[in-house]
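A.B. asks: This is a predicted model, with the sequence first.
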Amino acid sequence: MGTKVLVIGLDGATPELVDRWVEEGKLPNLKRIMQNGVYGKLKSVYPPISPAAWTTFATGYNPGKHGVYDFRDYDNKRYSCFADTIVDSHAFAGKTFWDVIGAAGQKVGVITVPCTYPAWPVNGIMVSGYPTPDTGKNYTYPPDLSTAIPPLVGDAAFFKSATGHVLLKEMNRLLHLSFDVSIEQMKKDDYGFFVLVVGATDRAHHDWWKYIDPEHPAYTEEDAKQYGNLIEEVYKCSDECVGKFLDAIDEDTTVIVMSDHGGGSHPKYYFNANYVLRTLNLLQPNTRTNKKQGGLKAAFKKFYRTKIRRFAYLEKVYRSLPASLKKIATNIDSQNMMNLDSIDWKRTKAYRFPMYPPVEGIMINVAGRQPEGCVQPGEEYEAIRTRILDEMRSLRDPETGEPIVIEAYRREELYHGERLEMAPDIILVTQDRYKGGTDVDKLISEVPLDVISKLSGVHRMNGIIIAQGPHMRKNAILENANIIDVAPTVLYALDMPIPTDMDGKPLSGLFEETHLNESAASYSEERTFDNSEDDEYGYTEEEEESVRLKLEALGYL
């Protein structure tokens, strides 16, 4: 049997910030791991959002296999592009690499990995990570663990309403609590594998990036003086907590500190793909003014957008609504995001599919797939995809002359598997200064300052990986690492066979050449699973409403 493995996930931890603060001596424990091991950037998935990224980490599958692309399920048969359902663990429960480790007889501990609600039976313990229906309690396996430890998931209403140093204090409290509880649980049994993921670093970026970036539109010197140290303080607290884990393990334990993506400034500009499609005569605007939606529905939409959606304790208001109004509220944000009323769907062949920046999608309006599809599958479909890809690759910003789109793919070039069909037909990656917009009359438009200020940081494609352990290189740099490679790397470190259906490969750059030569990776047959997609899993209607509001409060919907 090989070494034990400990994974510490710092959601959103960013290479540029880690590099800066390690160099300045502010992250001594991360520096210690770097000097004793290997450090590099870890590329995320498309799009770089936590549900897709952490599920890829957990399974070793690409999103085309595990089917998790966002916090909401994609539904590309709808023009709103999203289903009403929130992602939960049913898509991959029992299919993670810690299930493989547990089935081989080793104990596993899994603490607050995102999107692991509901927790499922494992050979050890699990505490579900964000999002959960009620942050006032834990959702665990075994169930009695729930009341044995304090709640470990932060309250969305508090995180939306609290600001500055009050929020920093709560973030750091949760950091210490999560690490202390995890270390306590780890010491209670002989775990072959243990993982803890914390979200404070990601939350800090979203709220406070405007205080550290002089180029941010919402930056002011006065605010920077008062709040410019907040993100740094979260990183320093995270580093201190990592040190606790280092002190609690033995030298035979492999340690991997990683993030699912990086962070950066909120884009200043919308890139409006629908405008490009309009210029190609693939999208037709709806020139009729829609005046039919009056009465209660129209009044409620206005009230919801202007009043309820801005309320700090939104969830309490939402829960009190009649079922008919809840249903309207559920669809308002998707309709706003897509600007659905502006498009004549019967005469439109392609349209924007919103994804998380810097990733954006394009959907073809296919006959028999979308409600008013008019493009024939096969030759016409492929010709339109080729035309759009060529156009997007040649786009230039009229002000700067720089490319807008830096990567463009057919979906099957990025994804494969039984859930490939959930993805949009075309995937675009833009420069960081852009995010997807809905305008059909402008190529580029400015993002309102209040939007940028409210969610001042967003995600970037590159996270971090820092690792040390037996047989690992010392003080070395790792190149070309991808989050999909972590699962097979953990199994390799444990000297366990890697299922052949994993899409990643062991990160050989972590290990000494002599060890790689002496201990080649071994493989097992593809994993077989019981059908976990049954009534045991998934949110109730009330739980789903609660989670949706929490995600909205934190800026993810």
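C.D. replies: The structure has been received and is ready for your questions.

A.B. asks: can we go C-alpha only for contacts and neighbour counts from here?
C.D. replies: Noted.

A.B. asks: wait, isn't residue 446 in contact with residue 271?
C.D. replies: No - using CA atoms under 8 Å, residue 446 is not in contact with residue 271; the gap is 9.1 Å.

A.B. asks: higher neighbour count, those two?
C.D. replies: Per other CA atoms under 10 Å, whichever of residue 446 and residue 271 has more neighbours is residue 271, with 28 against 12.

A.B. asks: thought the more buried one was touching residue 443?
C.D. replies: Yes - counting by CA under 8 Å, residue 271 does reach residue 443; the two are 6.1 Å apart.

A.B. asks: Check the secondary structure at residue 193 for me.
C.D. replies: strand (DSSP: H, G, I helix; E, B strand; the rest coil).

A.B. asks: what's the burial count for it?
C.D. replies: 25.

A.B. asks: Counting neighbours, what do you get for residue 228?
C.D. replies: 20.

A.B. asks: which one is residue 442 nearest to, not counting chain neighbours?
C.D. replies: In space, and not counting its chain neighbours, residue 442 is closest to residue 275: 6.0 Å by CA to CA, 6 or more residues apart in numbering.

A.B. asks: Contacts only, for the nearest residue in space to residue 444 that is not next to it in sequence.
C.D. replies: Closest residue to residue 444 apart from its sequence neighbours, by CA to CA, 6+ apart: residue 271 at 5.1 Å. Listed by CA atoms under 8 Å, 6 or more residues apart in numbering, the contact partners of residue 271 are 404, 434, 435, 436, 437, 443, 444, 445.

A.B. asks: Please determine how far residue 271 is located from residue 475.
C.D. replies: 41 Å (CA to CA, to the nearest Å).

A.B. asks: same check, this time on residue 258
C.D. replies: According to CA to CA, residue 258 stands 17 Å off from residue 475.

A.B. asks: Included below, for side-by-side comparison, is a second structure:
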Amino acid sequence: MADAVGNPIKDVYIALDAAVGRLLQQVGEETTVFVLASHGMGPHYDGTFILDDILRRLKNVKMPTIGNQVSQVLSSSWEQTPILREILKPLRNYIWKPLRNRFWKSDKPVREALKEPDNSSRKCLTIPNNDTYGGIRINLVGREPKGKINPGSEYEAFCQHLTEDLMAVVNVDTGKPLVSKVIRTADFYKGEMMAHLPDLMVEWNREAPISKVYSPKIGTIEKTFTGVRTGDHKGDGLVFAIGPSIQPGQIQESISVMDFAPTIASILEVPLTDVDGKAIEAFCGKVLINN
């Protein structure tokens, strides 16, 4: 296959490099140019797929006996028998999915729906968010139909204890914490749509694959990630800059993306107030870049 398709990634980089070169030919030496890759790339490791299992163990939520048995059989067969997935794929794609989309209005496969308990009996549960940050919804009195946690001190204490429990979970294969941090959504977002967001967001330690986790409270949970995504964005990006006020070299410290707008405004000598970032001095000619 390599002989047939060559190296597509290398070809893309060559094309991008050539495109940047053509742009640089159109500007003069007095022009400042930035080339920004806002984030990096790497392997996809996350624990969102195992988060609800952890919450069930922490809060000892019992699943219906019949649903539990059926879901275990389906989950085991589906995840551990590739040939079964291939045989059932036409049924899944051409019969089940259209019926589900038309009548059920749910994005959960049958095996997930069967093992769902009555969520109104739970104190917290996962809700769809994304792979990088798992989303946790607290079953709050006055907000949910059958709330279990009262607003105020009980809510605050519950979130604190849950955060501590999650931070105690480790990735068995590395011995390191599974969770980097647990974020209170209300600390970052405000407004009328807050009631639709998770209460807590779980940021995963994405240094290594996640398949087996442990803590004294939950014991050991082992589960296979069955998603199709193998790569993912990383938080660290890359920026190249050239211009009359910029000397060759490399900046040693990290730069926030919040700093680019004030930097560009400073270079253009345009006032820009009430912003979160600050001008990057090395790009504005005030501080030399370290070689």
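C.D. replies: That came through fine. Everything quoted here is computed from the prediction, not taken from an experiment.

A.B. asks: sorry, back to before: counting neighbours, go ahead and name the busier of residue 258 and residue 475 of structure 1.
C.D. replies: Each of residue 258 of structure 1 and residue 475 has its neighbours counted (other CA under 10 Å); residue 258 has more, 26 against 16.

A.B. asks: Give me the three-state assignment for the residue in structure 2 that that one lines up against.
C.D. replies: Here residue 258 of structure 1 is matched to residue 36 in structure 2, going by TM-score structural alignment. Secondary structure for residue 36 of structure 2, judged by three-state DSSP, is strand.

A.B. asks: try residue 261 of structure 2
C.D. replies: Criterion first, three-state DSSP; result for residue 261 of structure 2: helix.

A.B. asks: any idea what it aligns with in structure 1?
C.D. replies: Using TM-score structural alignment, residue 261 of structure 2 sits opposite residue 487 in structure 1.

A.B. asks: Hmm, that match is touching residue 97, no?
C.D. replies: Yes - Residue 487 of structure 1 is within contact range of residue 97, at 6.0 Å (criterion: CA under 8 Å).

A.B. asks: Looking at these two now, which is surrounded by more residues?
C.D. replies: Neighbours were counted for residue 487 of structure 1 and for residue 97 using other CA under 10 Å; residue 487 has more, 25 against 21.

A.B. asks: and the gap between the residue most central in space within structure 2 and residue 185 of structure 2?
C.D. replies: By CA atoms, centre = their mean, structure 2 has its centre lying nearest to residue 132, at 1.4 Å. Distance of residue 132 of structure 2 to residue 185 of structure 2, given as CA to CA: 15 Å.

A.B. asks: what's the answer for residue 46 of structure 2, then?
C.D. replies: Residue 46 of structure 2 is 19 Å from residue 185 of structure 2, where distance means CA to CA.

A.B. asks: One more: residue 198 of structure 2?
C.D. replies: Distance from residue 198 of structure 2 to residue 185 of structure 2, by CA to CA: 7 Å.

A.B. asks: neighbour count winner among these two?
C.D. replies: More crowded of residue 198 of structure 2 and residue 185, by other CA under 10 Å: residue 198, with 21 against 16.

A.B. asks: Counterpart of the more buried one over in structure 1?
C.D. replies: Match for residue 198 of structure 2 (TM-score structural alignment): residue 424.

A.B. asks: now swap in residue 79 of structure 2 and tell me
C.D. replies: When structure 1 is aligned by TM-score structural alignment, residue 79 of structure 2 is left unaligned.

A.B. asks: just to revisit the earlier point, just the ones in helices from the contacts of residue 271 of structure 1, please.
C.D. replies: With helices taken from DSSP state H, there is no overlap with the contacts of residue 271 of structure 1.

A.B. asks: Nearest to residue 336 of structure 1, out of those: which one, please.
C.D. replies: Nearest to residue 336 of structure 1 among the contacts of residue 271 of structure 1: residue 437, at 10.5 Å, using CA to CA.

A.B. asks: where do the helices sit along structure 2?
C.D. replies: 2-5, 8-25, 48-59, 65-80, 82-91, 97-99, 110-114, 153-167, 260-267.

A.B. asks: What angle do helix 153-167 and the third one make with each other?
C.D. replies: Going by axes from the mean of the first three to the mean of the last three CA atoms, to 10 degrees, helix 48-59 of structure 2 is angled at 120 degrees with respect to helix 153-167.
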